[in-house]
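Engineer: sequence plus predicted model, see below.
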Amino acid sequence: MELLCTDRLRLRAWTTAPADLARLADVYSRDEVTRWLGGPPTVSPAELVERWRLVHELNPVHGCWAVDRLDGGPPAGTMLLKPLPNGVGEVEVGWHLHPDSWGNGYATEAARAVVERAFDEGLLEVYAVVRPGNEPSLAVCRRLGMQPLGRTSHWYGTELESFRLEAPAV
């Protein structure tokens, strides 16, 4: 199921197709990715797909989607828009890209599209949380125009840089 398209990318639901599961396993087995996530997932790729399907089912604005390049190749990674843990309605935008897709602007492009869609659907603000030292993700937050809020351990129990972006006034 396609969520949206940008000039270079298509966001869609991850599936249990062998190619999707293999790409998920590849992305989330890489230290250069998981060190910024607090470690690799504790569930299988198929279980991730099911969890992410439920996130979207609970609220169709939320989800964790595959980021496909329109020019072909495997998915660049995952784009997410989901409730923050321990929050009271706060929603997080995030990106987990495969290293072979870094440095192409895909995270910024996909995040901008997901955030714009969320604002169109009535969401008033989105947050991002980034591990200190993750300069590429901090740069994505800046390119999105997110306001830095400082460090917090409120949501994930570890100190993270937090950012907020408010919906434009209408």
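Structural biologist: Everything's here; your move.
Engineer: contacts and neighbour counts: CA atoms only from here.
Structural biologist: Noted.
Engineer: so after the helix or strand harbouring Y127, what's the next helix or strand?
Structural biologist: Assessed by DSSP states H and E, Y127 sits inside strand 125-130. Following strand 125-130 in sequence order, the next helix or strand is helix 135-143 (DSSP H and E).
Engineer: may I see the buried residues of that next one?
Structural biologist: By 16 or more other Cα atoms under 10 Å, the buried positions in helix 135-143 come out as S137, L138, V140, C141.
Engineer: and what of stretch 42-58?
Structural biologist: Under the neighbour-count criterion of 16+ other Cα under 10 Å, stretch 42-58 has P45, A46, L48, V49, W52, R53, V55, H56 buried.
Engineer: please name the nearest non-neighbouring residue to the fifth one.
Structural biologist: Right, the one you point to is W52. Nearest-residue entry for W52: C64, 5.5 Å, with adjacent residues in sequence omitted and distances by Cα to Cα, 6 or more residues apart in numbering.
Engineer: which of the helices or strands spans V67?
Structural biologist: Assigned by DSSP H and E, V67 belongs to strand 63-69.
Engineer: pasting the second one now:
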Amino acid sequence: MNLRPVAQGDVLEISILLDTVFEGPAEARLVQRLRDEGAMALELVAEDDEGIMGYIAFARMLVPDSIWALSPVAVRQKSQGGGVGSKLIQHGLDMVRQSHESQGVVVLGAPEYYERFGFSRAAAADLTTPYAKEYTMFYPLAPEAAHLKAALSYPDAFSEAQ
């Protein structure tokens, strides 16, 4: 398996992956809108001999602009359960850390999954979000972000995708 940044030629294959994994076009539309808005901060793929098997994206929040949002992460159905998603998340968080452009990453998802990577509901306790608080977690990258108090404002693409 090879992990690498997204290339322009990957767009169609990523859209097909997202449509298949999420059983509809909503996530692919979200990703394209994030790109169109210029909100996409980082996109990575995992590939094997058959092509793209996984995808992860990080978008810049509008407020605070030092926070990124992980959304979405997807793994080809026949490759699920093999650690591809975990490797994408770990590699993605490493790349975010190395970029020095973000103080932390917020995610909306299943706590039992994302807490394995260091995301925390406790770290998100002082974040106001338009989404379900019980599924909002934060991964602080800078010491000053560990107890961040902020009202999160997501790129418009997130509200348009609902």
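Structural biologist: Cool, the structure landed. This structure is a prediction, so every number in the text was calculated from the model and none was measured.
Engineer: so what corresponds to Q8 of structure 2 in structure 1?
Structural biologist: Aligned by TM-score structural alignment, Q8 of structure 2 pairs with T15 of structure 1.
Engineer: can you check I56 of structure 2 too?
Structural biologist: Superposed on structure 1 with TM-score structural alignment, I56 of structure 2 falls opposite M79.
Engineer: what of G118 of structure 2?
Structural biologist: G118 of structure 2 maps onto G145 in structure 1, with residues paired by TM-score structural alignment.
Engineer: test my guess that its match contacts L165.
Structural biologist: Yes - counting by Cα atoms under 8 Å, G145 of structure 1 touches L165, with 7.0 Å between them.
Engineer: of the two, who's got more company?
Structural biologist: Neighbour comparison, G145 of structure 1 and L165: the larger count goes to L165, with 18 against 14 (by other Cα atoms under 10 Å).
Engineer: which non-adjacent residue is nearest the more buried one?
Structural biologist: M146 (4.7 Å).
Engineer: which stretches of structure 1 form helices?
Structural biologist: Taking DSSP state H, the helices of structure 1 run over residues 18-27, 31-34, 45-58, 106-120, 135-143.
Engineer: how big is the angle separating the strand holding Y127 of structure 1 from helix 106-120?
Structural biologist: Strand 125-130 of structure 1 runs at 150 degrees relative to helix 106-120, counting by axes from the mean of the first three to the mean of the last three Cα atoms, to 10 degrees.
Engineer: so what's the most centrally placed residue in structure 2 up against?
Structural biologist: Centroid-nearest residue in structure 2, with Cα atoms, centre = their mean: L70, separated by 2.0 Å. Neighbour list for L70 of structure 2: I56, A57, F58, A59, V105, V106, V107, L108 [criterion: Cα atoms under 8 Å, 6 or more residues apart in numbering].
Engineer: again, 7 Å this time
Structural biologist: Taking Cα atoms under 7 Å, 6 or more residues apart in numbering, we find L70 of structure 2 in contact with A57, F58, A59, V105, V106, V107.
Engineer: tell me how many other residues crowd the residue nearest to the first one when sequence neighbours are not counted.
Structural biologist: The shortest distance from A57 of structure 2 to any residue that is not its chain neighbour, by Cα to Cα, 6+ apart, is 4.5 Å, and that residue is E43. Residues lying near E43 of structure 2 (other Cα under 10 Å) number 21.
Engineer: give the aligned equivalent of E43 of structure 2 in structure 1.
Structural biologist: Match for E43 of structure 2 (TM-score structural alignment): C64.
Engineer: good, wrapping up.
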